[in-house]
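Novice: A predicted structure for the sequence below; I have some questions about it.
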Amino acid sequence: MNSAKRAAVALLSAAAFTATAVGTAQAAGRWQQVPVPTGSGNVLAMTQIDQHTTWGAGFRLITDGDSTTLTPLLLARDDRAGSAWKRVATPADGANSRINALSADGARNVWLVGDNDSATDGSILTEHWDGKAWQTASASVPDGTLSAGFLGVATVGPRDAWAVGWTQRMRGDDSYETGLIEHWNGKAWQQIKLPAAVPDTELFSISATGPRDIWAGGVLTDGTDQPVLLHYDGHTWTRATVPNTGLYGEFNTVVAAAPNNVWAAGRTLVDDKDRGHPLVAHYDGHSWKTVAAPGTGVVNAAAVTPGGVTVVGYDKTTSQSYGEQLDGTGWHSLNLPTVGVDSTPYSLSVNSSTVTVGGVYTPDETSPFQPLILTASR
């Protein structure tokens, strides 16, 4: 089973989309498509860095003849200045990488993380914003790494951040992928050993309520294709017990609001013919329990919202965007529109007044894919 999260940050092409569901951003009424000031690309991550400012990040696809290159993309919107998004320059502009994830502990402590680059000795791209200036910091990878990247990052404090992802290496004549955890100690990124009880895995997301309460999620790559959750208590990473979710599955996103309010979401497959059902689980401070979610599809991003959680993703069965919100009265559809001939949400930000969804869409059957941002009032 291919990982849904890795597919989200893979090199996309227009041929990867099925041109079946035609719609407009106005189809849902309250949703509005916001112009994105760049060409072909994808908005893979989103977060609010202060009360008024939201950042979105991902990559631009640069085509030059027969060659294509991915370069980082960072966008910002200040609601005091209207609804427009603006490009933000960083030192990594032009690098052969992407921004796969971002995390903020206020407007003066923001981390962006991406992939490794052979031009920089194979180290992984990370960038830090302190409110005034950018700093680049390379994260080393294990010896023998063929490819690697961070897919999640959690900013805990001024000298404390965690990032998770994957590495691809060789075992004999075969390549294999396993998880990567690194910690920023204020001076450098340090590789952290995975728990002994965790076999080969990929880690897609990480979230923290504090330095002694951090969760990471992903999928086992040992052939079982089972979802996995790890927890850090300030001293040790351990593997958490995950409820039975189906034949296969993965957690693409983990969001923690409090030690007794953590959500993980992704996809589960009930049999070999299943194209995916949303997988949602909640931790109440004692144990993880699955929460039945409506419909079919895969969850790519989540946000903790009053009384529950909001999730977005894509439904391969219906070729429609997937979006649901759970509160004290149950699940409610976000009625996400399909923009162009196809669109897929990969990122989400929710504040007291606005829901913002980022991702990718294909305008028509012949045009390259474009970055997508949708907004709606709450």
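Specialist: Great, that's in hand. Residues are numbered from 1 along each chain as shown.
Novice: From now on I want contacts and neighbour counts done on CA atoms only, so please keep to that.
Specialist: Will do.
Novice: Tell me, how many residues neighbour Asn335?
Specialist: Other residues near Asn335 number 15, with proximity taken as other C-alpha atoms under 10 Å.
Novice: any idea how far Ser321 is from it?
Specialist: Remark: distance between Asn335 and Ser321 (C-alpha to C-alpha, to the nearest Å) = 9 Å.
Novice: wait, what's in contact with the closest residue to Ser333 other than its chain neighbours?
Specialist: Closest residue to Ser333 apart from its sequence neighbours, by C-alpha to C-alpha, 6 or more residues apart in numbering: Glu324 at 4.5 Å. Residues in contact with Glu324, defined by C-alpha atoms under 8 Å, 6 or more residues apart in numbering, are Thr310, Val311, Val312, Trp331, His332, Ser333, Leu334.
Novice: so how many other residues sit close to the fifth one?
Specialist: Right, the one you point to is His332. Residues near His332, counting by other C-alpha under 10 Å, number 13.
Novice: for the last one, same thing?
Specialist: A total of 19 residues lie near Leu334 under the criterion other C-alpha under 10 Å.
Novice: Just to check, it is in contact with Gly313?
Specialist: No: the criterion here is C-alpha atoms under 8 Å, and Leu334 misses it with Gly313 at 11.2 Å.
Novice: Mind listing what's buried along the helix or strand hosting Ala301?
Specialist: Following DSSP states H and E, the helix or strand that holds Ala301 is strand 298-305. By neighbour count with 16 or more other C-alpha atoms under 10 Å, strand 298-305 contains the buried residues Val298, Val299, Asn300, Ala301, Ala302, Ala303, Val304, Thr305.
Novice: Please apply the same query to stretch 205-216.
Specialist: Ser205, Ile206, Ser207, Ala208, Thr209, Gly210, Pro211, Ile214, Trp215, Ala216.
Novice: hmm, back to that, show me what the strand holding Ala301 is packed against.
Specialist: Contact partners of strand 298-305 among helices and strands, from 3 or more C-alpha pairs under 8 Å, 6 or more residues apart in numbering; DSSP states H and E: helix 4-8, strand 248-258, strand 261-269, strand 277-283, strand 308-315, strand 320-327, strand 342-350.
Novice: The structure to be compared is supplied as follows:
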Amino acid sequence: MRRSVPPPHPSRRAFTFGAAALLGAAAVPALPGAARAGARTGGWTTQPVPGAQPDTMINAIAAPTRRSAFAVGVESGAAGRAPVALHWEDGAWRRVPVPAGVVPDLVDVAARTPARAWAIAQSSAWTDDPLVLRWKGGAWAAAEAPVGEWVALDLDRSGRPWMIGGEVDDHLGPRAAVYRRDRTGWTRLLHGPLAEAFTAISVRTSSDVWVGGYGSLRHFDGQTWTERTIPDPSGYAHWVLQIEHVSASEAWFLTVLTHPLDMTARLVRWDGTGFTAHRLPRPSSDVGTRSAIGFLGSLTTDGHGGAWVGDGMYRTLRHFDGTTWTVADVPMQGANQIHTLTRIPHSRMVWAGGRLPYTLRLT
């Protein structure tokens, strides 16, 4: 059984082109500060978003270095929904314009260097408006792209963008798809049934790529796509929501089961030979019997063997050190709705953003 619950706003975690959105979840109150037993201390600070509106939403952050970062999202103003694009430089965020006509919902951004970044927008309908942006000469420019509804992207070591989403094939109809851009343009590398709903991609190199979606997980070695199965005693498949590479032999996955009655999120580790799943603990306030992160969940590694998870349902930031879960001590705990987490390479510094008038940074 699959139930469709439309997300309140489209984002890289809100698939819109026909696949089911997150399995239904009951409304849950924010986790009170007093319930944060064993909170992990340290280092989270707020970095204001200039001119933030009450509904400003940061969907994705890319931080190639300590001194440079990019953030994208959407907000509503007097003229309606508008894209948000930010650039971190000189210790503060500044707004940067996007080309006219770009679809407002900027949902993902990726960058390998301060001079090389890509971003995508998502539309709830097929459109010829620009959906892909390229950071060029210190500004965003529209880039040619296949017609489709794109959900997420990543860059390989050469800086080439890979993106996932859906398109309509002239012969096969609606299909989930994976594309890579080369010097000659975009090349489709994988087609799958639309029901797979590719929702997560992580690219380490052009021969080490993970793609996941509804009941599906595949790895690309540069020539062949291999299906992988995350086992579960229930026999139900995992819906892969987020993927984070650690190395050629290690990766983390944030998932929920496709089981209609078990929406507990899992943090799953791949060690090169098999998977180990860890259930996210329920809040200590013990509301209800089910826990879900869903499309508001975010994931990044911590740089020393563990992972950070942004819990959009209970509005907490959690840390897993490989054995123990703790709840981070962040400003305005319980009021934060985290949509994105990213770690600065070769460091333990982490950025977080979401439906907030600021971003969070762990230093």
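Specialist: Thanks, I have the structure now. Computed from a prediction, not measured in an experiment: that's the story for all the values here.
Novice: Give me the buried entries from the contacts of Glu324 of structure 1.
Specialist: Listed as buried from the contacts of Glu324 of structure 1 are Thr310, Val311, Val312, Trp331, Leu334; burial here means 16+ other C-alpha under 10 Å.
Novice: how about those, which pair is most distant?
Specialist: Spatial extent of the buried ones among the contacts of Glu324 of structure 1 (C-alpha to C-alpha) is set by the pair Val312 and Trp331 at 12.7 Å.
Novice: would you list every one of the strands in the stretch 51-200 of structure 1?
Specialist: 53-64, 67-78, 86-87, 99-104, 110-116, 124-129, 134-136, 147-157, 160-171, 174-184, 189-192 (DSSP state E, counting those that start in this stretch).
Novice: which residues in structure 2 does the last one align to?
Specialist: Under the alignment (TM-score structural alignment), strand 189-192 of structure 1 falls on residues 186-189 in structure 2.
Novice: Following superposition onto structure 1, what is the mean distance for that stretch?
Specialist: Stretch 186-189 of structure 2, aligned to structure 1 and superposed, deviates on average by 2.6 Å (mean C-alpha distance after the TM-score superposition for structure 1).
Novice: List the buried residues in that stretch.
Specialist: Of the residues in stretch 186-189 of structure 2, those buried by neighbour count under the rule 16+ other C-alpha under 10 Å are Trp186.
Novice: same thing with stretch 36-46 of structure 1?
Specialist: Of the residues in stretch 36-46 of structure 1, those buried under the neighbour-count criterion (16+ other C-alpha under 10 Å) are Val36, Thr38, Ser40, Gly41, Asn42, Val43, Leu44, Ala45, Met46.
Novice: ok, so of these, who is nearest Ala28 of structure 1?
Specialist: Taking C-alpha to C-alpha as the measure, Ala28 of structure 1 sits nearest to Val36 out of those, at 19.9 Å.
Novice: With adjacent residues omitted, what lies nearest to the corresponding residue of structure 2 for the closest one?
Specialist: Alignment note (TM-score structural alignment): Val36 of structure 1 maps to Val49 of structure 2. Ranked by C-alpha to C-alpha, 6+ apart and with sequence neighbours excluded, the top spatial neighbour of Val49 of structure 2 is Tyr358, at 4.8 Å.
Novice: What's the separation between His191 of structure 2 and Trp88 of structure 2?
Specialist: Relative to Trp88 of structure 2, His191 of structure 2 is positioned 36 Å away (C-alpha to C-alpha).
Novice: wait, what's in contact with Gly307 of structure 1?
Specialist: Counting by C-alpha under 8 Å, 6+ apart, Gly307 of structure 1 makes contact with Leu326, Asp327, Gly328.
Novice: And the buried ones among those, selectable in PyMOL?
Specialist: Once 16+ other C-alpha under 10 Å is used to decide burial, the buried members of those can be selected in PyMOL as follows:
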select buried, resi 326
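Novice: Now distance to Ser343 of structure 1 too, for the contacts of Gly307 of structure 1, in CSV please.
Specialist: Listed next are these as CSV, based on distance: C-alpha to C-alpha, whole Å:
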residue, distance to Ser343 of structure 1
Leu326, 23
Asp327, 26
Gly328, 29
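Novice: lining up the contacts of Gly307 of structure 1 with structure 2, which overlap?
Specialist: Comparing the contacts of Gly307 of structure 1 with structure 2 on both residues aligned by TM-score structural alignment, their matches' C-alpha atoms under 8 Å, the contacts found in both are Asp327, Gly328.
Novice: Out of the contacts of Gly307 of structure 1, which comes closest to Gly358 of structure 1?
Specialist: Taking C-alpha to C-alpha as the measure, Leu326 is the one of the contacts of Gly307 of structure 1 closest to Gly358 of structure 1, at 19.7 Å.
Novice: Please say which position in structure 2 the closest one maps to.
Specialist: Counting by TM-score structural alignment, Leu326 of structure 1 lines up with Phe320 in structure 2.
Novice: do the same with Ile373 of structure 1
Specialist: For Ile373 of structure 1, the residue aligned by TM-score structural alignment is Thr359.
Novice: by contact count, what packs against whichever strand or helix holds its match?
Specialist: Of the helices and strands defined by DSSP H and E, Thr359 of structure 2 is found in strand 358-362. Counting contacts by 3+ C-alpha pairs under 8 Å, 6+ apart, the secondary-structure elements packed against strand 358-362 of structure 2 are strand 44-48, strand 350-354.
Novice: 10 Å instead, please
Specialist: For strand 358-362 of structure 2, the packing partners by 3 or more C-alpha pairs under 10 Å, 6 or more residues apart in numbering; DSSP states H and E come out as strand 44-48, strand 57-62, strand 338-343, strand 350-354.
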